[in-house]
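J.: Pasting a predicted model and its sequence here:
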Amino acid sequence: MALRIVFAGSPAAAVPSLRALAATDHEIVAVVTREDSPLGRKRVLTPTPVADVATQLGIPVLKANRIAPLEARIAALRPDLGVIVAYGGLIREPLLSTPRLGWINLHFSLLPRWRGAAPVQRALIAGDPVTGAAVFQLVAELDAGPVFATLDYAIGRNQTAGHLLDVLAARGADLLVSVVDDLDAGTARAVPQRGEVTLAPKLELDDGRLDWSRPAAELDARIRGTTPEPGAFALLDGDTERLKVLDAAIAHDDAPLAPGEFDLRAGRLLVGTGTDPLHLVTVQPAGKRPMAAADWWRGRTR
């Protein structure tokens, strides 16, 4: 017996799950996503990635930044299950209990570690060696419901938040489908979360600020954890110049530099930190396009 599903999601990270569910025998009776938002310099109103794909798949789309006003419309669809992947809004009662099987959520961390909006970014910034994804039963408390299934993933040494999220979104889609199938078969079993709870609030612009006095490993983690958004940056010349750092690596074998000191060595731009230097690979000066860090430094010091 196939399930009638309401799917709620918005960003590109939710698209693999939507496509994976659409390829099953289950019926997605509606997709809930956030309203169109202005993008680009011309601020053109643009649908979410999930809205685009749902339209391509011929699935009815309901757009709302708050899901509560859609309660009656969702109830009228008589869903068996609600599925949420990075929708960007909270689901509360009575909607929480509207589907026969409630709502399940694909979350990109190993719960209860990194509950909240930015689990992938926070895991990288914290230097976690392993993360993963979890499918859990949605409850009123944030990301606190019992867990049906998880997958572990060893974080790559050079992975950014963007790369890591792409991997977890793809692998998590398969995990999500397996849980949906188990719920349909009546074999799904959820267990309470165990372990220390840590929170992953949404990143602010200042989360990307680099303090060269900090250890190189910490700076490298912050750069990767804030790439592509909100972006890692350093303030130069008495905080008057903003330099975005797009790619960097720890220069373990290079002679140390004073924190914040730049040096061009064998065509590589190094900057001193509290420990090893960092090799700046790609940067983006304010108002300019990304460029090789060494080229930026040569132009700046002429």
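T.: The structure has been received and is ready for your questions.
J.: Please make it C-alpha for all contacts and neighbour counts, starting now.
T.: Fine.
J.: and residue 75, what helix or strand is that in?
T.: Assigned by DSSP states H and E, residue 75 falls within helix 71-76.
J.: what comes into contact with the helix or strand that that helix is followed by?
T.: Later in the chain than helix 71-76, the nearest helix or strand by DSSP H and E is strand 81-85. The contact list for strand 81-85, computed with Cα atoms under 8 Å, 6 or more residues apart in numbering, reads 3-10, 13-14, 17, 99-107.
J.: Pasting the second one now:
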Amino acid sequence: MRLVFAGTPAVAVPTLRALAAQHDIVGVVTRPDAPLGRKRVLTPSPVAEAADELGLPVIKAARLDAEVTAQVSALDAELGVIVAYGGIVREPLLSTPAQGWINLHFSLLPRWRGAAPVQRALIAGDTEIGVSVFRLVPALDAGDVFAMRAVDISADATADVALDVLAIDGADLTRTVVADIAAGTAVATPQAGDETLAPKLGLEDGLLDWHQPVDIIYARYRGVTPEPGAHTTFDGGRLKILAAAPAASDAPRLAPGELGGTKTAVLIGTASTPLEVTRVQPAGRGAMNAADWWRGLRDHDGLRVGS
């Protein structure tokens, strides 16, 4: 098929590569170069870099406006495929490819419609997550579904690790759906079940509440790592929690927010057993091993994090 592809982050790249191996990608739409790093160097998106490597024409756009619609229309694509572009496809662009658009979404729809499905699923403690390929419609992630696949994710996977796994399975599922559409055998069915929403995460979503049980805290840590990042307050500043796991069941009980040190980690008290933290970033400093940070504190008596 003649395809137009829209996507931006690294999780969209496996699908682009899978489709480019079997179809004619007549155009790739991605967001403009963004400033990255301390020097704020303008850097192409991962999808733009992959498209350039594959020799595919690229349209860089912050919004899918009339100009982009005209450019896509000129490509005479049969089908549009979108994976985490970072913008909403509206009419008339929605109807510009002859067979419309399909979307790879990283959830088992209608659960977790929105911008942060994997993150919200992990925070909620979902034991099953997956990928869906559906027909794009004006309503948010509400179109009929061509295919879904549940994917096993490690119980200690953070959001970035889970997304990397889902990106591979999602690429395979999307490739199959596009092949079925090309063959005229694809069937899409209405979504069934209770809808839940997955809005974009903000910094406040990463704040850990030490008055909750450790399993609830750890689920939030997994969901917000690496972005927007798990954190707590300490000595008037923000202490980032970069690596953590529930402590062993025989770990000493600590009051919520109470700190305790070991040779290799820092324990933080919760409403149940402690959270074992192995890497942190104190305010105004670089990332470091939690045990080194603990040893650098002058007085350990009565130290606490959080409010």
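T.: Now that the structure is in, tell me what you want to look at. Keep in mind that this is a model prediction, so the values were computed, not measured.
J.: Where in the first structure does stretch 33-44 of the second structure fall?
T.: Aligning stretch 33-44 of the second structure against the first structure (TM-score structural alignment) gives residues 36-47.
J.: Now do the same contact list for the equivalent of residue 152 of the second structure over in the first structure.
T.: By TM-score structural alignment, residue 152 of the second structure lines up with residue 154 in the first structure. Listed by Cα under 8 Å, 6+ apart, the contact set of residue 154 of the first structure reads 129-132.
J.: tell me which of those residues is nearest to residue 292 of the first structure?
T.: Residue 292 of the first structure lies nearest to residue 129 out of these, by Cα to Cα, at 28.7 Å.
J.: Tell me how many other residues surround the closest one.
T.: 12 (other Cα atoms under 10 Å).
J.: Show me what it aligns to in the second structure.
T.: Taking TM-score structural alignment, residue 129 of the first structure has residue 127 as its aligned residue in the second structure.
J.: Would you mind measuring from its match to residue 157 of the second structure?
T.: Distance of residue 127 of the second structure to residue 157 of the second structure, given as Cα to Cα, to the nearest Å: 12 Å.
J.: Same question for residue 114 of the second structure.
T.: Taken as Cα to Cα, the span from residue 114 of the second structure to residue 157 of the second structure is 21 Å.
J.: Which of those two has more residues huddled nearby?
T.: residue 114 (19 against 16).
J.: need the contact list for the residue nearest to that one when sequence neighbours are not counted.
T.: Ranked by Cα to Cα, 6 or more residues apart in numbering and with sequence neighbours excluded, the top spatial neighbour of residue 114 of the second structure is residue 198, at 4.6 Å. For residue 198 of the second structure, the contacting residues are 112-117, 120, by Cα under 8 Å, 6+ apart.
J.: same check, this time on residue 64 of the second structure
T.: 87-90, 93.
J.: What lines up with it in the first structure?
T.: Aligned partner of residue 64 of the second structure by TM-score structural alignment: residue 67.
J.: Residue 243 of the second structure now?
T.: So, by TM-score structural alignment, residue 243 of the second structure is matched to residue 247.
J.: Buried residues in whichever strand or helix holds that match, which are they?
T.: Here residue 247 of the first structure sits within strand 241-250, counting by DSSP H and E. For strand 241-250 of the first structure, the buried set under the neighbour-count rule, 16 or more other Cα atoms under 10 Å, comprises 242-250.
J.: what's the closest non-adjacent residue to the counterpart of residue 204 of the first structure in the second structure?
T.: Counting by TM-score structural alignment, residue 204 of the first structure lines up with residue 202 in the second structure. By the measure of Cα to Cα, 6+ apart, the closest residue to residue 202 of the second structure outside its immediate chain neighbours is residue 228, 6.4 Å from it.
J.: Give me the three-state assignment for that neighbour.
T.: Here residue 228 of the second structure is coil, with the state taken from DSSP: H, G, I helix; E, B strand; the rest coil.
J.: Matching it against the first structure, which residue comes up?
T.: Residue 228 of the second structure maps onto residue 230 in the first structure, by TM-score structural alignment.
J.: got the contact list for that match?
T.: Contacts of residue 230 of the first structure by Cα under 8 Å, 6+ apart are 203-205, 207-208.
J.: tell me which element the alignment partner in the first structure of residue 297 of the second structure falls in.
T.: Applying TM-score structural alignment, one finds that residue 297 of the second structure aligns to residue 300 in the first structure. Per DSSP H and E, residue 300 of the first structure falls inside helix 293-301.
J.: Give the buried residues for that helix.
T.: Under the neighbour-count criterion of 16+ other Cα under 10 Å, helix 293-301 of the first structure has 293-294, 296-297 buried.
J.: likewise stretch 69-76 of the second structure?
T.: 69, 72-73, 75-76.
J.: and what of stretch 226-242 of the first structure?
T.: 226-227, 229, 231-234, 242.
J.: okay, now residue 7 of the first structure: neighbour count?
T.: Quick note: residue 7 of the first structure (other Cα under 10 Å) scores 27 neighbours.
J.: no, scratch that, I was asking about residue 191 of the first structure
T.: Neighbours of residue 191 of the first structure (other Cα under 10 Å): 12.
J.: The stretch 1-150 of the second structure: helices as residue ranges?
T.: 13-20, 46-54, 66-75, 117-123 (DSSP state H, counting those that start in this stretch).
J.: The last one against the first structure, how far on average?
T.: It refers to helix 117-123 of the second structure. Compared with the first structure after the fit, helix 117-123 of the second structure shows a mean deviation of 0.5 Å (mean Cα distance after the TM-score superposition for the first structure).
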